[in-house]
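1. A predicted structure for the sequence below; I have some questions about it.
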Amino acid sequence: MAELLWHTFARDRAELDRQYEAPAYREASGLVYDDLEKGALALAEGLAGEPHPVVKARAFAFILANARLAVNPLDWFGFHFDVVKVVGKADIGWHVRMILGRLSGKWINELCQGSVQPYVSERARQGRDDGLFVMYPDYAHSSPNWDDLLALGLPGLLARTRHFRCEQTELTPAQTAFYDGIEISYEAMIGFAERLAAEVSLHAAGSAKMQRLADALRRLAVAAPVNTYEALVLAMFYWKLQENVEMARVRTLGDMGVLYNGFYQRDVASGAATREQIKELFKYFLNHFAAMHVLYQQPMYFGSMDAAGKVQITELSRLIFDAYDECGLYDPKLQVCIAEATPDAFIKRVLEAIRGGNSSISLINSENAIASLLKCGMSLEDARTFVMTGCWDYAVRNEAKTIPLRLNLPKVVELTLNNGVDPLTGHRLGPATGEAESLVSFEAFYVAFKRQLADITQYMMAIANCFEPFLHEFNPTSLYSATIAESLLRGVDAYAFGAKVCSTVFNVSCLATTVDSLAAVKKYVYDRSDISLPALAAALRQDWQGAEELRERIRADRDKYGSGSALADELMVDLTDYTTSLINNQPNGRGGFYKQGQISIDFNVKFGAKTGATPDGRRCGEPHSKNLSATVGMDRQGLTGLINSVTKMDMSNFNHAGMLDFIMHPSAVQGDDGLEIMLALVRTYFRKGGHSIQGNVFDARLLRDAQAHPDRYATLQVRVCGWNVYFVNLSRKEQDLFIAQAEHLEKMGAH
């Protein structure tokens, strides 16, 4: 019987989902991981003293020439290579070890003993260990120029590199090493495509699918892609190499409905493929990422604008979205950019998927993105053609963005109460701004808080400015840099000074917990004199022991973030205006500038675990508030009231990200009327200046049952942060947080 080429996805789905559990590497095809790692690191050691881009490129080429290979004949994209080692399972994916990570770590350690010593200073170490901040060299948010990659292909990018190299009148040693690194790497990639094609050909007898994959790989070794399938093979091939070998995470697959639209239109018009066949190809492509699922999901998006400001929702956008929804995927995760001109019909199709349980979708306000990028000094054309670069964040094209800094804002309140000393460890983490008894008015307390915040913020940026100029030495990015025309023109790594824009993100985390704490201090210490500041500080150090009645009154108080409180709203606006003045457009260490993010992702749990009790009634170690959302149970005017409060902030100042999370009860969004309610909510939030929004539709009963009977709910998705997980894979504490949110929602509905 002839092989069935099409209509095979549903039949093969279970096997496709398991293909990364134990790939069948052919023993004679290459070295096992440990031997491959030893060989690559030994090669690098033998090149000690050579420029880092060259050393890394030689090690990269060794890996591609010697990695073990496997082929899955069921998958249109079924090529595997043994370049990562699983070292543990997390709730949200696999922890892995990457070969060149050892090399990068060695270079970081060497540089930290010399030029970058402040990064490993005692204050920096204590700040990290005590949970005040997170800081690290970041390569996790790159956005390669997919347009150039798909238009030029591997040989075209190599030829373009050589052209720019020849255009240089006189090369410095650093530029020579930069171009050498790219040429070595791309020659290795082309050779690897040929090597993979030969391996796939071993499975091609009787398999038209494998024959086409082998043909596509051979063609990509010599030319740019000419059809949808070849373009997708190239994208998968490139993604795996930059993500898993170069170690610069690819934080977007691009606007899929635009990037591949030309290929799609030609294929359909010529009869080379039908719409249903293209749709099935995308199912295989997207599901392949879900099968890999290493640590965090891979982003992609729809709804970008062109330079004239026209929203680009194509026929292919709708086809890919249908494929995504029909598969029930949460990896890749999806962003949908929404402007006034975005068709309501497409937005409702997206909301229908969210309502149906596919909550791995974030909605991004295009108008806000443009306004925030203009504030960074970008041109209108660059602002309109922004690209998504991670969970919810955006950048202009050819921007090399890093996210090395995250601040635990509620801990700054804790330091203010304790004169800059962490009461949990005794370490001085902030400046001496006065003992509690000396802060005799709320104005004095708030000035001390702002001094703490300014000192810590400026210190964190100074440390980042110390290590960020060495990013290209820590981990040269030849693959990524070759896609960035400006980097090639300058002969400089994109993560150094090579990209069109080199930005650094400073994330300020857990806003609601901070605002609620400040409001409680003002109201209960200074306005009502229910407790003195020294007594409050002492009670917090004892985790509210002896002050339980006061804690309950504070928790029941209506002056909370997101509840329409004039006091909380005033503090919220003033505080975010102040962080904006401290962060936005400050010069970074790579010839660019800082951007502010007002998000926590899952650091609300991590930071909360290292923060003592806070004046809002939170106990020691409990999670902080998440992203721009209210503290669980404190948004007492529902989602509409929360929106009305948070949009008093100017979210165009959050020129990285500012996500609002929601939970809606299924009964509120049923039928056509429910879909209209969801559409009106999104439109209203964005017209009022909201940055982005995401959420879940479920009830507490369902979650309690899933907690009690996890075997019955293996595929129940919940939106955690910038990614989705299966509810049953969360810790008991994290499950309880979702249940508490759902119970609060039901109580609100009962009143």
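-> That came in fine, so what should we check first? Just so it is clear, the model here is predicted, and its values are computed rather than measured.

2. going forward, measure contacts and count neighbours with C-alpha atoms only.
-> Fine.

3. Residue 365 contacts residue 684, doesn't it?
-> No. If you go by C-alpha atoms under 8 Å, residue 365 and residue 684 don't touch, sitting 11.0 Å apart.

4. and those two? which has more neighbours close in?
-> residue 365 (22 against 15; other C-alpha atoms under 10 Å).

5. And here is the other one:
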Amino acid sequence: MKNQFIKTKMPMQSVSALTAMMLFAVLPVASMASPELEYLKGKWRTRPVDESQGETSRTLMKRIPALVRDWSGRHPWQVVKAKVFAYLCERSAIDVSELDWYPAFADWTFAPRTSSHRRTRSAGNPVWAMVAARKNDVLKGLDPEYHRLRKRGKGGRWNTYHDFDHSAPDWDAIIPLGFTGLAERLEANLKDTDYYRARQIAADGVMSLLRRFVETGERRLSALPAETPLKRKMRLRKQTESLRRLSSGAPQSAYDVLNFIYIFWCMSEQFEGIQVRSLGNLDRLVAPYYLADVAAGRTTEEEFREQLVHFWWQWGSIDNYYGQPLYFGGTKADGSSEYSDVSRIMLEVHDELALPTPKLHLKMGATTPDWVWRKSLDMIRRQSSISFIGEEPHKRVITAMGYTEEQARTFMLWGCYEWAIRDSANDIFGAVVNLVKPIEEMLNAAESGRFEAGDFESFKSEYFRRTSGMVSDAMQCVRKGEGCRGEINPSLLFSIATEYSVKTGLDAITDGTANGNHTGIWMVGLGSAVDALLGVEEIVFRNREMSLAELGALMAANWKGRHDLRLRMCRSPRKWGNNDPSANAVGAEIVKKVFVPVNGQPNGRRNGQFKVSGHVARWFLGMGQHTGATPDGRWKGDELSKNISPVMGADTEGATALISTVSSLDVRDLSGDFPLDVALLPGAVAGENGLMLLRTLIKTYFGNGGLVIQFNIANPETLRDAQRHPEKYENLQVRVCGWNVRWNDLPKAQQDAYIRRAENIMR
């Protein structure tokens, strides 16, 4: 079916294909006209919809709660949600502009950034507000044991929440079907149940929205002033034609594919409150369509580049704090690389725009072309938002879990840099566990005489017991609460897009995928925990400088009166990240004793299993704020280490020692993901030698089993100057965890941490 659509020749209306090519051939990316650029920058912030074409967010914020109250008394919840979705498709304000290649809708999008540097989703968004209210109602009715367990996690010990932020459709499967094909497949499987009634209502809503887009585009075309530049007329005409094709069949061009992905994403995120955490293997998905377009004379590279610029800017304007992921590359069944000329074009567009989002995951394998290495490594020297993904180490992890070689070859990348089987990307966050908190609690108990240990092995044994208990509580809480996910926010589009869900009538976000339904247990502060444990060993058991109770009192006093000792512990080389044998052994011991028993355990009603993850998102900041001072020299409230990386600034022995440290872990024990953050100075990676250094580091890391590696490349002088003169560094970005942020959006305390790490590299 896919090849049939690719080869279809689409007639131009009123203007010949040759004229269209001439129009766009004179429009390089860098010189995009300012009205277009201003429109794109403000699109998701200034609500550029035609208020005559539907209800705006101001009206909908009042209307939707009233409709929910009315419908809830007469319909089951998933039908109520579907009716809200359809109402938004049919009644919300939309627009189709000559300044943009993609339609405008969901005008409530994102409120201004808050003090936490995140845009709020529920403020002004009727769907997220509806889901939040529903969640509160559902959680009240859960087993009291769920609430008791949640209380045991408070105070920074562990946490959980109901995650609707991690799902993605199998783009390879649904693009050849298009919206109409998905609706037809649903209709062929209809049964007389609430699941199917709800999805049928949603599918009808999708088709209604597409028809409205076409009608709006046609109306806009007929109303364009005669003096409108021909290029803008052509853009609006092509957009309307694409929307018409999507309303009646599958995507037929590269532009149709981009439009399909964009519209699906917007409907899922904005009309039903379920995030789409991957735009797919975009270069590979688009390449055959683009090549067919060029061969048939339907487009030019220049036009395609502009469509990509506008596509990138949708998420540049939304500016989601965590970034919108997509990925490139991979390996074909015959062993050759999936990278292509389309990959090159997309990388160049990403480089030229220098936006923090979308963010790129690059699959790197044995046949990845040299030009991909050179281009991408040069980009990260300029802080581009890229993470490098090892294909071979992923294959080892995925097949070890029982998946096939083919599933391992075609694995999807999504979220910050997690992996999933392509038809089953619903593996969600379950709980996050603070590995440092038990040390704080043990020292507090020692101070009050409630705990003592005669030697370091005894101290560690108690640490493992307490930490394992926290993990057990978190898992049990997840089992008690996770099954209600579909009662809170049942997935509509994601279910329609998932063949297994459509055939079984199981909600795709809950348990409706054939090869997924897994739940992540995240560990926060591995490096901090290692360093703190070694601090206890050094101060109490090796040097015998004070008793365990006295150390507990000093930590409770936040190092008051012992600045000398704190500095000494900060500067100790016995830290995670320096390839210290003791640190390496303790880190491996934590993972083996606490987390290996977690992998593969059943996760409850979702009928999947738990997977341990080294990824922490922003929890290294939040958990750190609730953690007292620690014997490694850390102040109360300071951030913890993130991912499997060292404490910020503790790795003073260079990148080779850092990679050797994390290689002491077995990546199969952290099957969720295994991400490493590396900080380097610009001078170390300058020129050809710098490119070779980066390439060698990445290949060494992958060769030792690492899954994901990402970089911060900056010198402390630049960062300090950017702190003093932010107006000079509007485009400076840094890597936080699995995403980039602009330097100027970071709080000063976080900026200071990046400066400290850069300074330590210079020692």
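-> Thanks, I have it. If you're wondering where the values come from, they're calculated on a predicted model, not measured in any experiment.

6. Tell me how the two chains score on TM-score.
-> The TM-score (TM-score structural alignment, normalised by the length of the first structure) is 0.92; 724 aligned residues with a C-alpha RMSD of 2.2 Å.

7. joint contacts of residue 365 and residue 684 of the first structure?
-> The overlap between the contact sets of residue 365 of the first structure and residue 684 (C-alpha atoms under 8 Å, 6 or more residues apart in numbering) is empty.

8. before we move on, what SS does residue 596 of the first structure have?
-> Counting by DSSP: H, G, I helix; E, B strand; the rest coil, the backbone at residue 596 of the first structure sits in strand.

9. How about residue 273 of the first structure?
-> Three-state call for residue 273 of the first structure (three-state DSSP): coil.

10. What residues sit buried inside the longest helix along the first structure?
-> For the first structure, the longest helix by residue count, based on DSSP state H, is helix 173-201. Using 16 or more other C-alpha atoms under 10 Å as the burial criterion, the residues of helix 173-201 of the first structure that qualify are 175-186, 188-201.

11. how about residue 560 of the first structure, what's its match in the second structure?
-> Here residue 560 of the first structure is matched to residue 575 in the second structure, going by TM-score structural alignment.

12. Quick check: that match vs residue 706 of the second structure, distance?
-> 20 Å (C-alpha to C-alpha, to the nearest Å).

13. now swap in residue 681 of the second structure and tell me
-> Distance from residue 681 of the second structure to residue 706 of the second structure, by C-alpha to C-alpha: 22 Å.

14. got it, and residue 542 of the second structure?
-> 33 Å.

15. same deal with residue 394 of the second structure?
-> 8 Å.

16. With residue 269 of the second structure instead?
-> To residue 706 of the second structure, residue 269 of the second structure is 32 Å away according to C-alpha to C-alpha.

17. Repeat that for residue 160 of the second structure.
-> 27 Å.

18. Please say which of those two ends up with more neighbours.
-> Set residue 160 of the second structure next to residue 706 and count neighbours by other C-alpha under 10 Å: residue 706 wins out with 27 against 19.

19. Residue in the first structure paired with that one?
-> Mapped onto the first structure by TM-score structural alignment, residue 706 of the second structure lines up with residue 690.

20. Surely that match is in a helix?
-> No. Assessed with three-state DSSP, residue 690 of the first structure is coil; it does not lie in a helix.

21. mind listing what it touches?
-> Per C-alpha under 8 Å, 6+ apart, neighbours of residue 690 of the first structure: 365, 368, 647, 651.

22. could you redo the last one with a cut-off of 6 Å?
-> residue 647 (C-alpha atoms under 6 Å, 6 or more residues apart in numbering).

23. how close does it sit to residue 642 of the first structure?
-> Residue 690 of the first structure is 11 Å from residue 642 of the first structure, by C-alpha to C-alpha.

24. and if you look at residue 27 of the first structure?
-> Distance from residue 27 of the first structure to residue 642 of the first structure, counting by C-alpha to C-alpha: 58 Å.

25. Determine which residue lies closest to the centroid of the second structure.
-> For the second structure, the residue nearest the mean C-alpha position is residue 415 (2.7 Å; C-alpha atoms, centre = their mean).

26. which one in the first structure is aligned with that one?
-> Under TM-score structural alignment, residue 415 of the second structure pairs with residue 390 in the first structure.

27. Same question for residue 254 of the second structure.
-> Match for residue 254 of the second structure (TM-score structural alignment): residue 228.

28. Not counting sequence-adjacent ones, nearest residue to its match?
-> residue 263 (4.9 Å; C-alpha to C-alpha, 6 or more residues apart in numbering).
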